[in-house]
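>>> Okay, predicted coordinates and the sequence, questions at the end:
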Amino acid sequence: MTLLVVGASGHLGGEVCRQAVAAGERVVGTYHSGGVDVPGVEAHRLDVTDRAAVRDLVARVRPDAVVSTPYRYAEWTVTADGAAHVAYATAEAGSRLVHLSSDALHAGRPEPYADDEPPSPIFPYGAAKAAAETAVRAIDPGAVLVRTSLIVGDERSKQIRLCLDALGGRAALFTDEIRCPVDVTDLAAAVLDLVDSRYAGPLNVAGPDPVSRAEMGRLVAARFGLDPGGLKTTTSASTGLVRPTEVRLDSSRAAALLPTRLRGIRELLAP
């Protein structure tokens, strides 16, 4: 199989590439800057906002499947338009598409969100992710849209670094912002499971443990043997930020459908 990973220089994209290469697949990965630091990957620079460039690369690579992971938090043209360009080129080539979405497209509430619930964004990034899903579903109804949450890994990952910074007094973690963190290796394996499946539409793929960012900071402290007393916390409400607070994803469908086990953050960060 030839797999094209759009956004291979990112945390998740790089892990998808590593696992696919280890499985013996031909892997082509794209980057916007910095290259792709995964041995065995055929790397190409790509600007996903350039529709013609996306179509040209997909036509040349002729992938059996495409995993689409690129985003920039504050850029609609990358997150929304870029996703549409990838979906269009993938559908044109007749390739399988796995599109990475986010829990950020929900408004937030105490009750868990099911897989098929429509987006209800309340801030620009969530709106961009919702627009991306709308475009992908319209262009390629057979695509799978993976709705995930905070992606964690080792101490090099963004979310773990944020926790370490808060433990060192260099950042603050919200006590009122709840998510369902997922390990990057679990998520990448699940994405590759979905490449080989016929599942279509949105699917929640996140960890089973809903935790606040502050609680995750305390788990990181225990994992690395650090003093949790130094953890700096605040509330999302007090900062004036407009973004969802409680977003719990019900990933029971993915747990039943996929061979990959999605581990909870408490298991992942056990000392």
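Now that the structure is in, tell me what you want to look at. Numbers count the residues shown, from 1 in each chain.
>>> only C-alpha atoms for contact and neighbour calcs from this point on.
OK.
>>> Going by neighbour count, list what's buried in the lengthiest helix in the chain.
The single longest helix within the chain, with elements called by DSSP state H, is helix 124-139. By neighbour count with 16 or more other CA atoms under 10 Å, helix 124-139 contains the buried residues 124-137, 139.
>>> Equivalent analysis for stretch 85-94, please.
So stretch 85-94, judged by 16+ other CA under 10 Å, has buried residues H85, V86, A87, Y88, A89, T90, A91, A93.
>>> Wait, D103 touches T148, no?
Yes - using CA atoms under 8 Å, D103 is in contact with T148, at 5.8 Å.
>>> Would you mind listing the residues touching both of these two?
By CA atoms under 8 Å, 6 or more residues apart in numbering, D103 and T148 have these common neighbours: L249.
>>> So the two - more neighbours on which side?
D103 (27 against 23; other CA atoms under 10 Å).
>>> Break down the stretch 101-250 of the chain into its strands, ranges please.
Using DSSP state E, counting those that start in this stretch, the strands found in the stretch 101-250 of the chain span residues 144-148, 151-152, 173-174, 178-179, 182-183, 201-204, 211-212, 233-234.
>>> Turn the ones you listed into TSV, columns for distance to G264.
TSV is the format used below for those (distance: least, CA to CA, whole Å):
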stretch	distance to G264
strand 144-148	13
strand 151-152	11
strand 173-174	19
strand 178-179	11
strand 182-183	7
strand 201-204	14
strand 211-212	10
strand 233-234	22
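>>> Select, out of these, the one closest to A20.
Within those, the stretch nearest A20 is strand 182-183; the backing value is 16.9 Å (CA to CA).
>>> helices and strands around the closest one, which ones?
The helices and strands touching strand 182-183, judged by 3 or more CA pairs under 8 Å, 6 or more residues apart in numbering; DSSP states H and E, are strand 151-152, helix 265-268.
>>> outside of the longest one, which residues touch it?
Yep, that's helix 265-268 we're talking about. Contacts to helix 265-268, defined as CA under 8 Å, 6+ apart, come from residues C180, P181, V182, D183, G207, P208, D209, M216, L219.
>>> Mind listing what's buried along it?
Counting neighbours by 16+ other CA under 10 Å, one finds that the buried residues in helix 265-268 are I265, R266, L268.
>>> Let me know how buried S120 is, in neighbour terms.
For S120, using other CA under 10 Å, the count is 15.
>>> how about the helices of the stretch 151-271 of the chain, start to end?
Here the stretch 151-271 of the chain has its helices, by DSSP state H, counting those that start in this stretch, at 158-167, 184-195, 213-224, 236-239, 252-257, 265-268.
>>> right, and these - which one's nearest V58?
Set against V58 and scored by CA to CA, the helices of the stretch 151-271 of the chain come closest in helix 184-195, at 16.6 Å.
>>> one step back: between the helices of the stretch 151-271 of the chain, which gets nearest to H99?
helix 184-195 (9.1 Å).
>>> try this one next to it:
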Amino acid sequence: MRICVVGASGFLGGELVRQAATGHVVGATYLSRPGATAGVDWLPLDVRDRTAVADLIRDFAPDVVVNAAYNQSDWTATALGAAHVADATRSCGGRLVHVSSDAVFSGRAVTYTEDCVPDPITPYGAAKAAAEVAVQAIDPSALIARTSLIIGDSGSSHEELVHALATGRKQGFLFTNEVRCPVHVSDLASALLELAASNRSGTHHVAGPDAMSRHDLGLLIAHRDSLNPAHLPSGLAPSSRPLDVRLNCVQTQKHLRTRLRGAREFLR
């Protein structure tokens, strides 16, 4: 199978490429720097450029496109970029898996199933919600996968923040009142590739079963990495942020061989 990973130099994108490179022909796009995985085609791409997206996907001719590209501070990259990828994938007859986020929800309902209507309260959440609408309108057969905080064995932004705070390299604190459902990057990538190979469409939730605050997650990371958890400062997130967003993944997990582990398990 020919798989194109858009946004492949990011944390999730890099893991998708690593897993897909075993047994598949992989095209991996990047904005500013290629990733390190060998044996794949690293292809420069700015998803804000509609013509460039159309040309790249047409020339690579993928069976599947997994779009993991985003920029939290750039509406065009996050929202319009998703539309450009969806349109180009549909035009070449490929299957699209679009990676979305729990940021599309406000947190007022706390627990969210796949049929819950997005109600974002941040600009990034609004851009991700707009991307979902665009993808659904352009290609109703596409699969949208909402996820949560992505953690690994190292290298994620939250893990890097925990290390910086615990060692005094950065000032700040971890929120005790902002709750998410962390997922391990390898579980997430495996689930996305599994869904890509299926005939499923529509919205799916792909996150871990453990709901926890950013501070509690930081404590688990600190214990795993032999850092002093007492050095992790705590504080409250402002009400302008989604405070408690829990993705219910029960329905999606029924269709997966990949088991989505909770953070208390994979950080043990």
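In hand now; what should we look at? Note that this is a predicted model, so its numbers are computed, not measured.
>>> Fetch the TM-score of the aligned pair.
Overlay of the two chains. TM-score (TM-score structural alignment, normalised by the length of the second structure): 0.97; 266 aligned residues with a CA RMSD of 1.1 Å.
>>> Compute the first-to-last residue distance for stretch 243-259 of the first structure.
33 Å (CA to CA, to the nearest Å).
>>> ditto for stretch 118-125 of the first structure
Using CA to CA, the end-to-end distance of stretch 118-125 of the first structure comes to 16 Å.
>>> circling back to that earlier point, so which of the strands of the stretch 101-250 of the first structure is nearest D115 of the first structure?
Smallest distance to D115 of the first structure across the strands of the stretch 101-250 of the first structure (CA to CA): 5.0 Å, for strand 201-204.
>>> what's the mean distance for that closest one versus the second structure?
For strand 201-204 of the first structure, the mean deviation from the second structure after alignment is 0.7 Å (mean CA distance after the TM-score superposition for the first structure).
>>> Please name every helix or strand in contact with that strand.
Short answer (3+ CA pairs under 8 Å, 6+ apart): strand 201-204 of the first structure packs on strand 144-148, helix 252-257.
>>> Just put those in JSON lines and tack on distance to L164 of the first structure.
Putting these into JSON lines (distance: least, CA to CA, whole Å) gives the following:
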{"stretch": "strand 144-148", "distance to L164 of the first structure": "22"}
{"stretch": "helix 252-257", "distance to L164 of the first structure": "30"}
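>>> what's the most buried one of the ones you listed?
strand 144-148 (a mean of 25; mean count of other CA atoms under 10 Å).
>>> what's the mean distance for that one versus the second structure?
Strand 144-148 of the first structure, aligned to the second structure and superposed, deviates on average by 0.3 Å (mean CA distance after the TM-score superposition for the first structure).
>>> That strand vs helix 124-139, what angle?
Here the directions of strand 144-148 of the first structure and helix 124-139 differ by 160 degrees (axes from the mean of the first three to the mean of the last three CA atoms, to 10 degrees).
>>> picking up where we left off before, between the helices and strands packed on strand 201-204 of the first structure, which one is nearest to G13 of the first structure?
Nearest of these to G13 of the first structure, taken as CA to CA: strand 144-148 at 13.4 Å.
>>> and the helices and strands packed on strand 182-183 of the first structure as TSV, adding distance to A107 of the first structure?
Listed next are these as TSV, based on distance: least, CA to CA, whole Å:
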stretch	distance to A107 of the first structure
strand 151-152	19
helix 265-268	23
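>>> between these, which gets nearest to I160 of the first structure?
Closest among those, once you apply CA to CA, is strand 151-152, at 6.4 Å.
>>> Quick one: list the elements packing against the closest one.
Looks like strand 151-152 of the first structure contacts helix 158-167, strand 182-183 (3+ CA pairs under 8 Å, 6+ apart).
>>> Out of those, which one sits most buried?
Each of those was given a mean neighbour count from mean count of other CA under 10 Å, and the largest, a mean of 22, is that of strand 182-183.
>>> Quick check: the aligned residue for V144 of the first structure in the second structure?
Under the alignment (TM-score structural alignment), V144 of the first structure pairs with L143 of the second structure.
>>> gap between A52 of the first structure and G82 of the first structure?
The gap separating A52 of the first structure from G82 of the first structure is 11 Å, by CA to CA.
>>> Likewise for V6 of the first structure?
Separation of V6 of the first structure from G82 of the first structure (CA to CA) stands at 10 Å.
>>> more crowded one of these two?
Neighbour totals were compared for V6 of the first structure and G82, and V6 leads with 28 against 23 (other CA under 10 Å).
>>> what ranges do the helices span in the stretch 1-150 of the second structure?
Applying DSSP H, counting those that start in this stretch to the stretch 1-150 of the second structure gives helices spanning 11-20, 50-60, 75, 81-91, 123-138.
>>> Give me the contacts around the longest one.
Read that as helix 123-138 of the second structure. By CA under 8 Å, 6+ apart, helix 123-138 of the second structure touches 72-73, 75, 78-80, 82-83, 86-87, 90, 98, 100-105, 118, 120, 142, 144, 202.
>>> Buried residues in stretch 61-77 of the second structure, which are they?
Buried residues in stretch 61-77 of the second structure, counted by 16+ other CA under 10 Å: 61-70, 75-77.
>>> What of stretch 106-123 of the first structure?
In stretch 106-123 of the first structure, counting by 16+ other CA under 10 Å, buried: H106, A107, G108, Y113, A114, D115, P119, P121, I122, F123.
>>> Including distance to L31 of the second structure, could the helices of the stretch 1-150 of the second structure go into CSV?
Below are the helices of the stretch 1-150 of the second structure laid out as CSV (distance: least, CA to CA, whole Å):
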stretch, distance to L31 of the second structure
helix 11-20, 12
helix 50-60, 12
helix 75, 16
helix 81-91, 12
helix 123-138, 19
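>>> Which one, of those, ends up nearest to D225 of the second structure?
Using CA to CA, the nearest of these to D225 of the second structure is helix 11-20, at 19.0 Å.
>>> That closest one vs the first structure, average distance?
So helix 11-20 of the second structure averages 0.7 Å relative to the first structure (mean CA distance after the TM-score superposition for the first structure).
>>> and the angle for that helix with helix 185-196?
Going by the same axes, to 10 degrees, helix 11-20 of the second structure makes 60 degrees with helix 185-196.
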